[in-house]
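K.L.:
My questions concern the predicted model and sequence given below.
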Amino acid sequence: MHLLSPRTPGWLDWYRDPSVPSFRLPAGTVDTHCHVFGPQAEFPFAPERKYTPCDGGKKQLFALRDHLGVSRNVVVQATCHGADNRAMVDAVRAAGDRARGVATVRPDVAEAELRELHDAGVRGVRFNFVRRLVDTSPEDDLRAIAGKIAPLGWHIVLYFESVDLPELEGFFSSLPTPLVVDHMGRPDVTRPVDGPEFSRFLRFVDTNDVWVKVTCPERLSVTGPAALDGQRHAYTDVVPFGRRVVGEFGDRVLWGTDWPHPNLTDHMPDDGLLVDHIPHIAPDEEQRRRLLVDNPMRLYWPDEA
């Protein structure tokens, strides 16, 4: 019997009673960034993990999907599971054609394993460059992985912090697949949206085959979840950044919840409120249709787009 590990001290569990959003998601909406944690008794966490989360499995994810009015999910491998993709694949398989997956693999991954992942619904791998979450991100190893997945038509999801982009940009631009950037490259929202740091990120997107997730305002915000004038308008300091990306790259933007919201320390977001953030970064109906339906379908379900 697997001995269960206690969760990391101070770990915040996901929001148990999310509100009903005021904004009604269009039919066919895809949550392109969510995870599953275990459950640990069935899918043990990786020994080398940096944190031990609460359980947040496929049953809870699908319940949130239906509560919010989401049609499909893209389940991204959580770092607590390392390169053991079983929990993610189990969730994707259980959803039928309503889910796709993004895996974590090692450089020595065999072609047969990649084909098995592809048949299960995986369409990308994630490269993590956030130093507090991974010990190292060796470029030669990652380049080897990129070469193996390119023939499958997969993409690479990049997780990094904006201050590190100057160091990483050359490597990113050399990769042979489309790129998807998590959380707008984690900009510092206390700096001007038209300042040099975010402008560099926008140039990187403009000059490469890059898609951008306008996700996780709760991670980027300094002002936090407080509503504005009693309205469902939170994380207001992140809005100019999201609106800028949606305005400039409307055919390459994606949205997601990030449920069950790993490694948050100050508050756990209400997922209904995250849905209500969408009209503030995508003010018109056509923008929202591309962000929520057309773009993710083209990337993850191209045969149906």
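P.N.:
Nice, thanks for sending it over. Numbers count the residues shown, from 1 in each chain.

K.L.:
hey, let's count contacts and neighbours off CA atoms from now on
P.N.:
Noted.

K.L.:
Would you state the strands of the stretch 151-300 of the chain in chain order?
P.N.:
155-159, 179-181, 210-213, 253-254 (DSSP state E, counting those that start in this stretch).

K.L.:
out of those strands, deepest packed?
P.N.:
Neighbour counts (mean count of other Cα atoms under 10 Å) averaged over each of the strands of the stretch 151-300 of the chain peak at strand 253-254, with a mean of 28.

K.L.:
And for it, what's in contact with it?
P.N.:
Strand 253-254 is touched from outside by 32, 211-215, 245-246, 290-292, 295-296, with contacts defined as Cα atoms under 8 Å, 6 or more residues apart in numbering.

K.L.:
Need the strands of the stretch 151-300 of the chain in a markdown table (columns: distance to P44).
P.N.:
Listed next are those as a markdown table, based on distance: least, Cα to Cα, whole Å:
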| stretch | distance to P44 |
| --- | --- |
| strand 155-159 | 24 |
| strand 179-181 | 28 |
| strand 210-213 | 29 |
| strand 253-254 | 30 |
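
K.L.:
Looking at those, which is nearest to D108?
P.N.:
With respect to D108, and counting by Cα to Cα, the nearest of these is strand 155-159 at 16.9 Å.

K.L.:
And here is the other one:
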Amino acid sequence: MDWERNRTQSKTVLPEGSIDSHCHVFGPGEVFPFAPTRKYTPCDASKADLFRLHQDLGIARRVVVQATCHGTDNAALIDVLASAPASTRGVVSVSSDITEEELSGMHEQGVRGVRFNFVKRLVDHSPYDELSLIAEKIKAFGWHIVIYFEAADLPELEGFLAGLPVPLVIDHMGRPDVSASAADAEFSRFISFVDRTSAWVKVSCPERLSQSGPFAVAGNTRIYEDVVPFARRVIAEFPDHVLWGTDWPHPNLKTHMPDDAVLLNYLTEITESDAQLRRLLVDNPNALYWA
């Protein structure tokens, strides 16, 4: 599905200095080709489109995350960093043969992390030895690892992940089963893992996790109600280690494409005060990416 270009006017006012901690750029394909081994082909979503989105929503800075469709060719992401170096950070995908010189160059351009993808429908395999080599190489730069996995796979991954020598950032709350309770054993295991590893957690992507859809009842102003309890629990448990991002342009969605202006209403559902919202959108990502 293509991303929504005809956004409405947002009713949610973000704190000054808000940061989108998880967004992407795709192509344009004629300039930055997609990887031949990709599992999906996204619609073009350029840096100009991304900058316009953030201007419209009141977002001051951004963290661009490499997605699997571009493989380890980070050229489109690096191009965003070069265009707005003061207001952009990057999370790349690399192979284990990356050199210290290449990593140093990326660091100077604003890269602060590497993404490991364990979602089985998006990657063919996850070689632990190679990922461990990457983790050792990035440690000297103070980088972190962004990890993407599904809740059912955490038991087989947590030993390896807990042993990595750099900080962890978890995408989309570990993709919990939101048809269950936020207090059930599976999500409680996730909470324990976060506590044990001092990981950061993105309370993002309700549109990707929800089973009820944006609105459970027609005319309702509350958004993604089945995801909200999970985000609230994470924020309550780890107030200084939570992040949020748009996930724009919402790649590979199959059911619906959100209006990003409306999607901001989710933030008022999962936070209980202006101070909590500011910590989520300003203080925490600033500490991780700009300190």
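P.N.:
Perfect, I can see it now. Remember, predicted model here, so these are calculated numbers, not experimental data.

K.L.:
now what about the TM-score between them?
P.N.:
Scored by TM-score structural alignment, normalised by the length of structure 2, the superposition of the two chains gives a TM-score of 0.98; 291 aligned residues with a Cα RMSD of 1.0 Å.

K.L.:
Relative to F23 of structure 1, which of the strands of the stretch 151-300 of structure 1 is closest?
P.N.:
Here strand 253-254 is closest among the strands of the stretch 151-300 of structure 1 (Cα to Cα), at 17.2 Å.

K.L.:
how distant is the closest one from the center of its chain?
P.N.:
In this view, strand 253-254 of structure 1 has its centroid 10 Å away from the chain centroid, taken as Cα atoms, centre = their mean, to the nearest Å.

K.L.:
and A46 of structure 1, how many neighbours?
P.N.:
Neighbourhood size, A46 of structure 1 [other Cα atoms under 10 Å]: 15.

K.L.:
ok, the equivalent of it over in structure 2 - contacts?
P.N.:
When structure 2 is aligned by TM-score structural alignment, the residue opposite A46 of structure 1 is A35. Taking Cα under 8 Å, 6+ apart, we find A35 of structure 2 in contact with 69-71, 73.

K.L.:
looking at it, R89 of structure 2 is touching Y289, isn't it?
P.N.:
Yes. R89 of structure 2 lies in contact with Y289 (Cα atoms under 8 Å); the separation is 6.9 Å.

K.L.:
shared neighbours of these two, which are they?
P.N.:
Common contacts of R89 of structure 2 and Y289, defined by Cα under 8 Å, 6+ apart, comprise R112.

K.L.:
Just want to know which of the two has more residues nearby.
P.N.:
Set side by side, R89 of structure 2 and Y289 show more neighbours around R89, with 25 against 20, by other Cα under 10 Å.

K.L.:
Can I take it that the more buried one is in a helix?
P.N.:
No. R89 of structure 2 sits outside any helix when classified using DSSP: H, G, I helix; E, B strand; the rest coil, being strand.

K.L.:
what residue of structure 2 matches up with A99 of structure 1?
P.N.:
Here A99 of structure 1 is matched to T88 in structure 2, going by TM-score structural alignment.

K.L.:
What's the local residue count around that match?
P.N.:
T88 of structure 2, neighbours per other Cα under 10 Å, totals 25.

K.L.:
cool, the one 3 residues further on as well?
P.N.:
If you count neighbours by other Cα under 10 Å, V91 of structure 2 ends up with 26.

K.L.:
wait, it sits on V114?
P.N.:
Yes. Counting by Cα under 8 Å, V91 of structure 2 touches V114, with 5.1 Å between them.

K.L.:
which neighbours do those two share?
P.N.:
Counting by Cα under 8 Å, 6+ apart, the common neighbours of V91 of structure 2 and V114 are V146.

K.L.:
Map G113 of structure 2 onto structure 1.
P.N.:
In structure 1, the residue matched to G113 of structure 2 (TM-score structural alignment) is G124.

K.L.:
swap that for R62 of structure 2, please
P.N.:
Checking TM-score structural alignment: R62 of structure 2 goes with N73.

K.L.:
Its match belongs to a strand?
P.N.:
Yes. Assessed with three-state DSSP, N73 of structure 1 lies in a strand.
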